[in-house]
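# okay, here's the prediction I keep looking at, along with the sequence it came from:
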Amino acid sequence: MEKEKKYRANVAAIVLSNKYPFECRILLGERSDMKGIWQLPQGGIDKGEDAKKALFRELKEEIGTDEVEIISSYPEWLYYDFPANAKAKMYPYDGQKQKYFLVRLKDKAKIDIHTKDAEFSAYEFVNLKKFFEVVNHFKKPLYSKVIKHFQEKGYI
């Protein structure tokens, strides 16, 4: 009998620049622990937090600001399994269940990735074409699903 998988609750943010809706550019961060791996800001939900509270905390921790407006959220939790090389680091979890939010930076918000426990070594706002050229790791199918949903809703 296969053991039941254990998933860590997590939030992820598609952060649009403050020029949205006139310009649709998405923030990607290059992981500080893995050169060449670009991803969306994300992080675990702490005990006692709801997803929105975790979203604002994680954005502050990862990009130095929580000055965003929530535009929408993906209607359900999405699951993914960790690749084999990450399982030891993330033990006892087999993967993550994520709640995705689409947010827009407020006009005066300032990005600062040089936070206490910096997760990103660089960041860039990219258009959708470049987004899918740059993101080429195991989360790409999940990102594609979420982006498609927000496109169908007319947000992106």
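Yes, it's here.
# can we go C-alpha only for contacts and neighbour counts from here?
Noted.
# thought Glu30 was touching Gly36, still the case?
Yes. Assessed by Cα atoms under 8 Å, Gly36 is found in contact with Glu30 at 6.4 Å.
# who's more crowded, the two?
The residue with more neighbours, out of Gly36 and Glu30, is Glu30; 21 against 13, by other Cα atoms under 10 Å.
# ok, that one touching Ile113?
No. Between Glu30 and Ile113 there is no contact under Cα under 8 Å: 10.2 Å.
# what's the helix or strand Ala54 falls within in contact with?
Assessed by DSSP states H and E, Ala54 sits inside helix 51-63. Contact with helix 51-63 is made by 10-13, 41-46, 65-66, 99, 111-120, as judged by Cα atoms under 8 Å, 6 or more residues apart in numbering.
# next SSE after that helix?
With elements assigned by DSSP H and E, the helix or strand that comes after helix 51-63 is strand 68-73.
# how far off centre is that next one?
Distance of strand 68-73 from its chain centroid, counting by Cα atoms, centre = their mean, to the nearest Å, is 13 Å.
# ok, back up a step: next, show the common contact partners of Glu30 and Ile113.
Any residue near both Glu30 and Ile113 by Cα under 8 Å, 6+ apart counts here, and that gives 120-123.
# try this one next to it:
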Amino acid sequence: MTPTEFESLPYRPCVGICLINREGLVWIGRRADEGLVEHVAPGHEWQMPQGGIDAGEDPFEAAKRELWEETNVRSASLIAEAPDWYSYDIPRAVVGERWKFKWRGQTQKWFAFRFEGDESEIDIDNPPAGEKEFAEWRWEPLANLPGLIIPFKRPVYENVVAAFRTLVP
């Protein structure tokens, strides 16, 4: 695929969820499928919940759905929406091998939610959608997240941190 052909591919519309607990820490999970071709930097398999927006689906509704599908969390309320859509390109090898040249990368609308439930509600081992996204999870300071994410997604996480930094102590 030539650079021009790559650049002409569309971005997949997605949402991202920044789930913040009562202490001001953010939920982050380690991907269960570490063997995927996009894991080009070992040790950086952590991310916040995210996923595709279905055709005709409102981004906010997609964010609530993705949060539930990946973590079982329903006890959360919206506290902020990022002002912009943030995009990243997938490495070209991944675009061909995993995405079959359908998407260039993803463009994401991010939402911050306040987690209002008990931690027992979080169940990554029995996801409602049936596909386990995460192998483990923890709470992490917002500022630490860019250093935990796969490098090609890091600029998006830096934008998310900037957009939501006033929401945490």
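Yes, it's here. What you see is a predicted model; the values in this text were computed from it and never measured.
# now the TM-score, please.
Here the superposed chains carry a TM-score of 0.86, computed using TM-score structural alignment, normalised by the length of structure 1; 150 aligned residues with a Cα RMSD of 1.9 Å.
# related to what we said a few turns ago, the helix holding Ala54 of structure 1 maps to which residues in structure 2?
Here helix 51-63 of structure 1 aligns to structure 2 at residues 59-71, judged by TM-score structural alignment.
# list the buried ones in that stretch?
Within stretch 59-71 of structure 2, the residues that count as buried by 16 or more other Cα atoms under 10 Å are 59-60, 62-71.
# for structure 2, what spans make up the helices?
3-8, 59-71, 92-97, 154-164 (DSSP state H).
# that older thread, tilt between the helix holding Ala54 of structure 1 and strand 68-73?
130 degrees (axes from the mean of the first three to the mean of the last three Cα atoms, to 10 degrees).
# closest one to Gly147 of structure 2 among the helices of structure 2?
Gly147 of structure 2 lies closest to helix 154-164 among the helices of structure 2, at 7.4 Å (Cα to Cα).
# quick check: buried residues in the closest one?
For helix 154-164 of structure 2, a neighbour-count test (16+ other Cα under 10 Å) marks 154, 156-161, 163-164 as buried.
# other SSEs contacting it?
strand 76-89 (3 or more Cα pairs under 8 Å, 6 or more residues apart in numbering; DSSP states H and E).
# contacts for the strand it packs on, please.
Here strand 76-89 of structure 2 makes contact (Cα under 8 Å, 6+ apart) with 11, 19, 104-117, 152-153, 155-156, 159-160, 163-164.
# make a PyMOL selection of the buried ones in the residues you listed.
Restricted to buried positions by 16+ other Cα under 10 Å, the PyMOL selection for the contacts of strand 76-89 of structure 2 reads:
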select buried, resi 11+19+104+105+106+107+108+109+110+111+112+113+114+115+152+153+156+159+160+163+164
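# save the buried residues of stretch 59-71 of structure 2 as CSV, and put in distance to Gly147 of structure 2 too.
Shown next, in CSV, are the buried residues of stretch 59-71 of structure 2 (distance: Cα to Cα, whole Å):
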residue, distance to Gly147 of structure 2
Pro59, 26
Phe60, 26
Ala62, 26
Ala63, 23
Lys64, 25
Arg65, 27
Glu66, 23
Leu67, 22
Trp68, 25
Glu69, 25
Glu70, 22
Thr71, 22
